[in-house]
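**Student:** would you be able to build a 3D model of this:
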Amino acid sequence: MPLQRELPGGNALRPSLVIFDCDGVLVDSEGPANRCLGEAVTALGLPMDEAGSRAQFVGLSMTSVMARIEAMTGRPLPAGWLAALQAKTYACFRAELQAIPGVRAAIERILAAGIATCVASSGSPDKMELTLGLTGLRPLFGDRLFSAVQVARGKPAPDLFLLAARRMGLAPEATVVVEDSVPGVTGAVAAGMRALGFARDTDAALLAAAGAETFDDMGALPRLIGL
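**Tutor:** Okay, here's the model as predicted:
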């Protein structure tokens, strides 16, 4: 899949910081997570499959997901709903979760070039610890994990990305964000950051319309940032 615009070569593209989304960018979690979420929504009386869950919820924080479900069903979620969903989802992760192909090598090359990296996810810290741990990616990021629970507004607001850049001590304009969702791309663009849209499982046209340059092979990432 080509980029949406021709990119110059050399170091002109090289950022000081690369911010990675987690789900769908580092770990191949969107399938099992949205399958479980769709089943949980269906149990509330609103039929929803994995594709419908992806369309409604990918890129949003769980707080936003729950608010949207309550708006769709017209009633509060029952007590214990979130805990039951998380238990089922985490069991699926333990059984089947894998890293996105090529992402480890891409991160290692970026780090070897002296470029800082971190994760900025709509997921909770516990979820990131689990998924990155299961896939063996956790040691690559040290204490550089940032979650939507740390900001007042999650994606598509820019708050989480701005927090990550500030904590990393680097300017937004020197930052590249790697995202796979429209809310994530929207937030990155609003933060004044260059957005690369990973379109392996997401419609590239939607990511491009939100302001991303799209690609579908994580092995291409180092080249896209000038390495």
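**Student:** drop to CA atoms for contacts and neighbour counts, all remaining ones
**Tutor:** OK.
**Student:** what segments of this structure are helices?
**Tutor:** Under the criterion DSSP state H, the chain contains helices at 30-42, 50-57, 62-73, 81-96, 103-112, 125-134, 159-168, 182-190, 204-210, 221-224.
**Student:** reformat those helices as a markdown table; add distance to Ser16 and mean neighbour count.
**Tutor:** Shown next, in a markdown table, are the helices of the chain (distance: least, C-alpha to C-alpha, whole Å; neighbours: other C-alpha atoms under 10 Å):
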| stretch | distance to Ser16 | mean neighbour count |
| --- | --- | --- |
| helix 30-42 | 28 | 20 |
| helix 50-57 | 31 | 17 |
| helix 62-73 | 30 | 15 |
| helix 81-96 | 32 | 14 |
| helix 103-112 | 10 | 17 |
| helix 125-134 | 23 | 17 |
| helix 159-168 | 10 | 20 |
| helix 182-190 | 15 | 25 |
| helix 204-210 | 23 | 19 |
| helix 221-224 | 13 | 18 |
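**Student:** here's the other one to compare against:
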Amino acid sequence: MIAVIFDCDGVLVDSEPIANAILAEELTRIGAPTTTEESVRDYMGRSWGHMVEVVTERLGAPPPATLAEAYRERLFAAYAAREVPPVPGIAAALDDLDARGIPYCVASSGDHERIRNGLATAGLGDRFDDARIFSADDVGRGKPWPDLFLHAAARMGFDPRRTTVVEDSPAGVQAGRAAGMTVLGYSARTPASLLEEAGARTFEEMNALVSLLTAPV
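**Tutor:** Now for the predicted structure:
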């Protein structure tokens, strides 16, 4: 039986534009000037800890402890204002997976609260109970290391060799490949060339997802 592990931001929840805009503004505010495009390039798909390491190197000192709270407060306010929709076509794709009996879960660099809030805001909260939500906080190393995907597969009883990861960041693609899984790269917002270079087979519309998952190898 095949199985699917979804990234959250940018694959299930269309949160990358607003999340990266907020992060760029908050980094600029603390003295690390960053554009939204640079935030996408440097931090998308990575853990908060990775971002802190990069910013610490830039500033010569750790960012203020208030950064995380300021970022979360603004992001969760966007969730509360319903400014974060589901990725177009994802609800129908999940319906199709359910109808075919194909199991799936979500594994994201965000913490559990952020994942749950994002899914709920996008109207996908009832698709993923807590047993099917996995965070980089659950493992020692986040993407591009394979730890998170291997952890999710082990907890779900998925065979990595029969598991497909759906990702939208090069770091996530690298993590899936390192875990020995097939990786599909969703390229609606990320250049397909970057995902392909990392090792993914790319697609641009969610209505193509299930046919790619079930196509003969």
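**Student:** got a TM-score for the pair?
**Tutor:** Here the TM-score for the pair of chains, by TM-score structural alignment, normalised by the length of the second structure, is 0.95; 213 aligned residues with a C-alpha RMSD of 1.1 Å.
**Student:** related to what we said a few turns ago, and the helices of the first structure: which comes nearest Ser147 of the first structure?
**Tutor:** With C-alpha to C-alpha as the measure, helix 125-134 is the member of these nearest Ser147 of the first structure (6.1 Å).
**Student:** my read: Thr190 of the second structure touches Ser169, true?
**Tutor:** Yes. Counting by C-alpha atoms under 8 Å, Thr190 of the second structure does reach Ser169; the two are 7.0 Å apart.
**Student:** higher neighbour count, those two?
**Tutor:** Neighbour count, other C-alpha atoms under 10 Å: between Thr190 of the second structure and Ser169, Ser169 has more, with 32 against 18.
**Student:** how far away is the aligned partner of Leu111 of the first structure in the second structure from Thr121 of the second structure?
**Tutor:** With the correspondence set by TM-score structural alignment, Leu111 of the first structure lines up against Asp98 in the second structure. Distance, Asp98 of the second structure to Thr121 of the second structure, using C-alpha to C-alpha, to the nearest Å: 21 Å.
**Student:** residue in the second structure paired with Asp216 of the first structure?
**Tutor:** When the second structure is aligned by TM-score structural alignment, the residue opposite Asp216 of the first structure is Glu204.
**Student:** now do the contacts for that match.
**Tutor:** Glu204 of the second structure makes contact with Tyr186, Ser187, Ala188, according to C-alpha atoms under 8 Å, 6 or more residues apart in numbering.
**Student:** try 10 Å this time
**Tutor:** Gly185, Tyr186, Ser187, Ala188, Arg189, Thr190, Pro191, Ala192 (C-alpha atoms under 10 Å, 6 or more residues apart in numbering).
**Student:** likewise for Lys155 of the first structure?
**Tutor:** The contact partners of Lys155 of the first structure, by C-alpha under 10 Å, 6+ apart, come to 59-61, 64, 120-122, 148, 161, 181-188.
**Student:** contacts only, for the equivalent of Leu140 of the first structure over in the second structure.
**Tutor:** Using TM-score structural alignment as the criterion, the counterpart of Leu140 of the first structure in the second structure is Arg127. When contacts are counted by C-alpha under 10 Å, 6+ apart, Arg127 of the second structure touches Ala91, Leu94, Asp95, Asp98, Tyr104, Cys105, Leu119, Ala120.
**Student:** could you do Trp145 of the second structure as well?
**Tutor:** Residues near Trp145 of the second structure by C-alpha under 10 Å, 6+ apart: Ala171, Gly172, Val173, Gln174, Ala175, Gly176, Arg177, Ala178, Ala179.
**Student:** run the last query once more with 6 Å
**Tutor:** Contact analysis of Trp145 of the second structure by C-alpha atoms under 6 Å, 6 or more residues apart in numbering lists Ala175.
**Student:** hmm, back to that, between the helices of the first structure, which one is closest to Ala152 of the first structure.
**Tutor:** From those, taking C-alpha to C-alpha, the stretch that ends up closest is helix 159-168, at 7.6 Å.
**Student:** map Gly185 of the second structure onto the first structure.
**Tutor:** For Gly185 of the second structure, the aligned position in the first structure is Gly197, judged by TM-score structural alignment.
**Student:** could I get the helices of the first structure as JSON lines with distance to Ile19 of the first structure?
**Tutor:** As requested, the helices of the first structure are exported to JSON lines (distance: least, C-alpha to C-alpha, whole Å):
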{"stretch": "helix 30-42", "distance to Ile19 of the first structure": "19"}
{"stretch": "helix 50-57", "distance to Ile19 of the first structure": "21"}
{"stretch": "helix 62-73", "distance to Ile19 of the first structure": "20"}
{"stretch": "helix 81-96", "distance to Ile19 of the first structure": "23"}
{"stretch": "helix 103-112", "distance to Ile19 of the first structure": "11"}
{"stretch": "helix 125-134", "distance to Ile19 of the first structure": "14"}
{"stretch": "helix 159-168", "distance to Ile19 of the first structure": "8"}
{"stretch": "helix 182-190", "distance to Ile19 of the first structure": "10"}
{"stretch": "helix 204-210", "distance to Ile19 of the first structure": "17"}
{"stretch": "helix 221-224", "distance to Ile19 of the first structure": "12"}
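**Student:** fine, thanks again, bye for now.
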